[in-house]
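**Q** Okay, here's the prediction I keep looking at, along with the sequence it came from:
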Amino acid sequence: MTALESAPIASLDDATLVGRARDGDVQAYEQLVVRYQGPMFRLAVKMLADRGEAEDVVQEAFLRAWRGLPQLNDDAAFVGWLYRMTTNRCLNVLRARRPHVEVDLDTAESPRTDTRPEHAVLISTQLEALNNALQTLTAEQRACWLLREVHGLSYDQIGDIVGANITAVRGRIARARAQLSEVMKPWR
């Protein structure tokens, strides 16, 4: 048994886990799911403003990824590929919606409750305002802004995920920032 084979599965890098998963190692794929379900869910819930739809989108993305592993040519590209599947599915859901659905966005990232109550209320109100403001962006702007500002991806990575050139990505993010800045002025 080699050192790589005996290493705890959680300590393996993504490319190794993807290679093992492609070879049928379910535990390796489960580790990838554990590692990336949180970021994918946060992206989906912020894009869709609906926890149920976000859960469905993430589950579908991971299922499609599992089925599509044999077609993935570069094991190291798994995370970008997963972001692309999740983002595209969210965009499809948004396009299929009626003009606007009013929903209550109760995110997993709520403010801490052990702080001063007035501070917690202020933060909660600011988060609600930001979430409402995000829903006023176009789906494409929201996707680009979330991938950049929340998930920290580069413009190149975002372009690959949303299928747009860097200039378009920069433009979408700039318009999103300007619109969000205007809406969030009262909170400065």
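**A** Everything's here; your move.

**Q** C-alpha from now on. contacts and neighbour counts both.
**A** Will do.

**Q** Now do the helix or strand hosting residue 129: distance to the chain's middle.
**A** Using DSSP states H and E, the element containing residue 129 is helix 117-134. In terms of Cα atoms, centre = their mean, to the nearest Å, the centre of helix 117-134 is set 21 Å apart from its chain centre.

**Q** roughly how far out does the helix or strand following it sit from the chain middle?
**A** Using DSSP H and E, the helix or strand that follows helix 117-134 in sequence is helix 139-145. Relative to its parent chain, helix 139-145 has a centroid offset of 11 Å by Cα atoms, centre = their mean.

**Q** centroid residue for this protein?
**A** What sits nearest the mean C-alpha location of the chain, by Cα atoms, centre = their mean, is residue 43, with 2.5 Å.

**Q** take a look at this one as well, against the first:
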Amino acid sequence: MLARDFKTDVLPISNKLLRFAIQILQDEEEAKDVLQDVFLKLWQKRDELEKIENLEAFAFRMTRNRCLDMIRSRRTISIDSMKKVNFAEEESSDTDHLDMANSASLVRRIITELPDLQRAIIHLRDIEQLEFEEIADATAMNVNAIRVNLSRARKKVRDEIIKIQNYGITENKYSASKVL
């Protein structure tokens, strides 16, 4: 693959890959690092890319795998840093709750609390608008398993929204708070 082919075939999907990485990592700078790593690997494998049937799905899979590697590497955190996070959450102001009233941000927050696999699938299907077959290529999963996980993810999001609308409470790992 020549440089011009790489620019026309691979670089146009960079925004999709970046949004996908941000969705998984919840950190734009880390997502940009992941994207840079993925493009570097794709460039190094540019001669083999012509053999790949669905380049976009291959790039999504590479991005997902690199994001999961980053998450695994940062899982070990000190107790002191956890105390700081818990303390900061306890002192959140009412303005934080007002910001969460925005339904789009509420849905995004609920999606971030989904398990990794469900979060990735709902992002690929509902945000990136990929077909089930493309998601299957990107995740190495069966289409039926993707449908089941997507259904479960959507149900969890729907149930959380209904719970918030009916009771005005959101629950997370650390505390319960009233949404204004």
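**A** Happy to help now that I have it. Every value quoted in this text rests on a predicted model; they were computed, and no experiment measured them.

**Q** still on that earlier bit, next, the buried residues of the helix holding residue 129 of the first structure.
**A** 120, 123, 127, 128, 129, 130, 131, 132, 133, 134 (16 or more other Cα atoms under 10 Å).

**Q** can you tell me which of those lies nearest to residue 77 of the first structure?
**A** Nearest to residue 77 of the first structure out of those is residue 134 (Cα to Cα; 28.3 Å).

**Q** follow-up on the earlier one: quick one: what's aligned to the residue nearest to the centre of the first structure in the second structure?
**A** When the second structure is aligned by TM-score structural alignment, the residue opposite residue 43 of the first structure is residue 20.

**Q** And residue 57 of the first structure, by the same measure?
**A** Match for residue 57 of the first structure (TM-score structural alignment): residue 34.

**Q** in which helix or strand would I find its match?
**A** helix 28-44.

**Q** And the contacts of that helix?
**A** Contacts of helix 28-44 of the second structure with the rest of the structure, by Cα atoms under 8 Å, 6 or more residues apart in numbering, involve 6, 14, 17-18, 21-22, 25, 49, 59, 62-63, 66-67.

**Q** re earlier: list the contacts for the residue nearest to the centre of the first structure?
**A** Here residue 43 of the first structure is in contact with 87, 146, 147, 151 (criterion: Cα under 8 Å, 6+ apart).

**Q** quick one on the thing from earlier: the host helix or strand of the match of residue 43 of the first structure against the first structure, how far on average?
**A** Here residue 20 of the second structure is covered by helix 14-25, with elements defined by DSSP H and E. When the first structure is superposed, helix 14-25 of the second structure averages 1.1 Å from its matched positions, counting by mean Cα distance after the TM-score superposition for the first structure.

**Q** next one: stretch 31-41 of the second structure
**A** So stretch 31-41 of the second structure averages 0.9 Å relative to the first structure (mean Cα distance after the TM-score superposition for the first structure).

**Q** Now do the buried residues in that stretch.
**A** Within stretch 31-41 of the second structure, the residues scored as buried using 16+ other Cα under 10 Å are 31, 32, 33, 34, 35, 38, 39.

**Q** what's the answer for stretch 65-80 of the first structure, then?
**A** Quick answer for stretch 65-80 of the first structure (16+ other Cα under 10 Å): 65, 66, 69, 75, 76, 78, 79.
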